[in-house]
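# Below are the sequence and a predicted model; questions follow.
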Amino acid sequence: MSAAPPRAVVTALAASLLRHLADVHGPLMLHQSGGCCDGSAPMCFPLGEFVVGDRDVLLGVFDLSLGVGEVGVSQPQDDDAVPLWISGPQFDAWKHTQLVLDVVPGRGAGFSLEAPEGVRLLSRGRVFDAAELATLEGEVPVLGGDWERGVRPAPAALPRVVAEAADACPTPGPRP
């Protein structure tokens, strides 16, 4: 059986933005909001500023030290580690998809750290294929309560950096 795909990937542009925000604000965290403020958008906060619930699900920990296509072999450290969370009920609705964290021009309506930068984070989704879903079957995600007790995902499960959103989430071509 092949390795499970990462539940989240980040575009190079979004990773660059996160590196900049970490330089300005220190360690970061992300939470895929469930509909408040800016709809259902990824929100970026200083690490620990947003209280992660016991049943929130960790989609992965972005390693900002990685380049496009590189795979982490150990846990990212310090400002390079950016955990991405989603609420348990929202995870249940979207567990069949890979979240692709991207950035687009414009200002969102939320409290996310990138708002003053003139850009906003955007989550895109790619549906896992049948083989990928089979590798994810039986997966036990890390929950907020687990994280508080020191549980961390295996390095192989860490998200990766893709050049552009279309590399992870291709859009369909024109209809014939």
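Ah, there it is. Numbering: from 1, shown residues only.
# okay, CA-based contacts and neighbour counts for the rest of this
Noted.
# Check which residues of the helix of greatest length in the chain are buried.
Scanning the chain for the helix with the most residues, using DSSP state H, yields helix 12-25. Across helix 12-25, burial judged by 16 or more other Cα atoms under 10 Å covers 12-15, 17-19, 21-22.
# just checking, next helix/strand downstream of that helix?
With elements assigned by DSSP states H and E, the helix or strand that comes after helix 12-25 is strand 28-32.
# For that following strand, enumerate the helices and strands it packs against.
helix 12-25, strand 42-46, strand 81-86 (3 or more Cα pairs under 8 Å, 6 or more residues apart in numbering; DSSP states H and E).
# Presented hereafter is structure B, for comparison with structure A:
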Amino acid sequence: MGDTYEEIPRVELTAGAAALLRRLREAHGPLMFHQSGGCCDGSAPMCYPAGEFRTGASDVLLGELAVEGVGEPVEFWMSRTQYEAWAHTRLIVDVVAGRGSGFSLEAPEGVRFLIRSRVIGT
């Protein structure tokens, strides 16, 4: 009999983030996330219409988030350098009140996506 284990998702959503994604999906169509760790919003995850942010060899697909009420999964991409720094963590996408990036779809909503993290195995 082979080894069995429960795979820990690398990225997941809070209920509040999932509710916001449902509203954004209704307004903008299929969605995606990218987290660069860049200068503009630090390590805030940015939400775009699917395919609007071009990913490449410097990016890693961490997961496809299933959101109830959204037909297709929401891909979550991260820059490879950011991924290397956070390789042993599970990311939790949350939403909080406050001004987010003007580039991310939630900006007009008066909220912003935020990453919380937990070391895998805890």
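Nice, I can see it. Given the structure is predicted, the values throughout are model-derived calculations rather than measurements.
# circling back: average offset between the longest helix of structure 1 and structure 2?
Once the two models are superposed, helix 12-25 of structure 1 sits on average 0.4 Å from its counterpart in structure 2 (mean Cα distance after the TM-score superposition for structure 1).
# rewinding a little: dump the helices and strands packed on strand 28-32 of structure 1 into CSV; add distance to residue 102 of structure 1 as well.
Below are these laid out as CSV (distance: least, Cα to Cα, whole Å):
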stretch, distance to residue 102 of structure 1
helix 12-25, 5
strand 42-46, 9
strand 81-86, 13
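# Which of those sits closest to residue 160 of structure 1?
helix 12-25 (9.7 Å; Cα to Cα).
# which part of structure 2 lines up with that closest one?
Alignment of helix 12-25 of structure 1 against structure 2: residues 15-28, by TM-score structural alignment.
# Residue 62 of structure 1 maps to what in structure 2?
That one, residue 62 of structure 1, aligns with residue 65 by TM-score structural alignment.
# With residue 4 of structure 2 as the reference, measure out to that match.
23 Å (Cα to Cα, to the nearest Å).
# Then residue 24 of structure 2?
37 Å.
# what residues are up against the closest residue to residue 29 of structure 2 other than its chain neighbours?
Nearest non-adjacent residue to residue 29 of structure 2, counting by Cα to Cα, 6 or more residues apart in numbering: residue 49, 6.6 Å away. Applying Cα atoms under 8 Å, 6 or more residues apart in numbering, we find residue 49 of structure 2 in contact with 28-32, 105.
# returning to that earlier point: who has more neighbours, residue 65 and residue 4 of structure 2?
Neighbours were counted for residue 65 of structure 2 and for residue 4 using other Cα atoms under 10 Å; residue 65 has more, 19 against 6.
# quick one: that one and residue 77 touch, right?
No - between residue 65 of structure 2 and residue 77 there is no contact, the gap being 10.9 Å when judged by Cα atoms under 8 Å.
# Structure 1: strands as residue ranges?
8-11, 28-32, 42-46, 57-63, 81-86, 97-105, 119-127, 160-162 (DSSP state E).
# Which stretch of structure 2 is the last one matched to in the alignment?
Going back to what we said before, that points to strand 160-162 of structure 1. By TM-score structural alignment, strand 160-162 of structure 1 lines up with nothing in structure 2.
# Next up, the contacts around residue 15 of structure 2.
Taking Cα under 8 Å, 6+ apart, one finds nothing in contact with residue 15 of structure 2.
# now swap in residue 103 of structure 1 and tell me
11, 13-14, 119-122.
# on that earlier part again, can you find the partner of the residue nearest to residue 29 of structure 2 in structure 1?
Match for residue 49 of structure 2 (TM-score structural alignment): residue 46.
# Same question for residue 113 of structure 2.
Checking with TM-score structural alignment, residue 113 of structure 2 has residue 121 as its match.
# Identify the residue nearest that match in space, chain neighbours excluded?
Residue 121 of structure 1 sits nearest to residue 103 (Cα to Cα, 6+ apart), 4.4 Å away.
# Residue 14 of structure 2 too?
residue 94 (5.4 Å).
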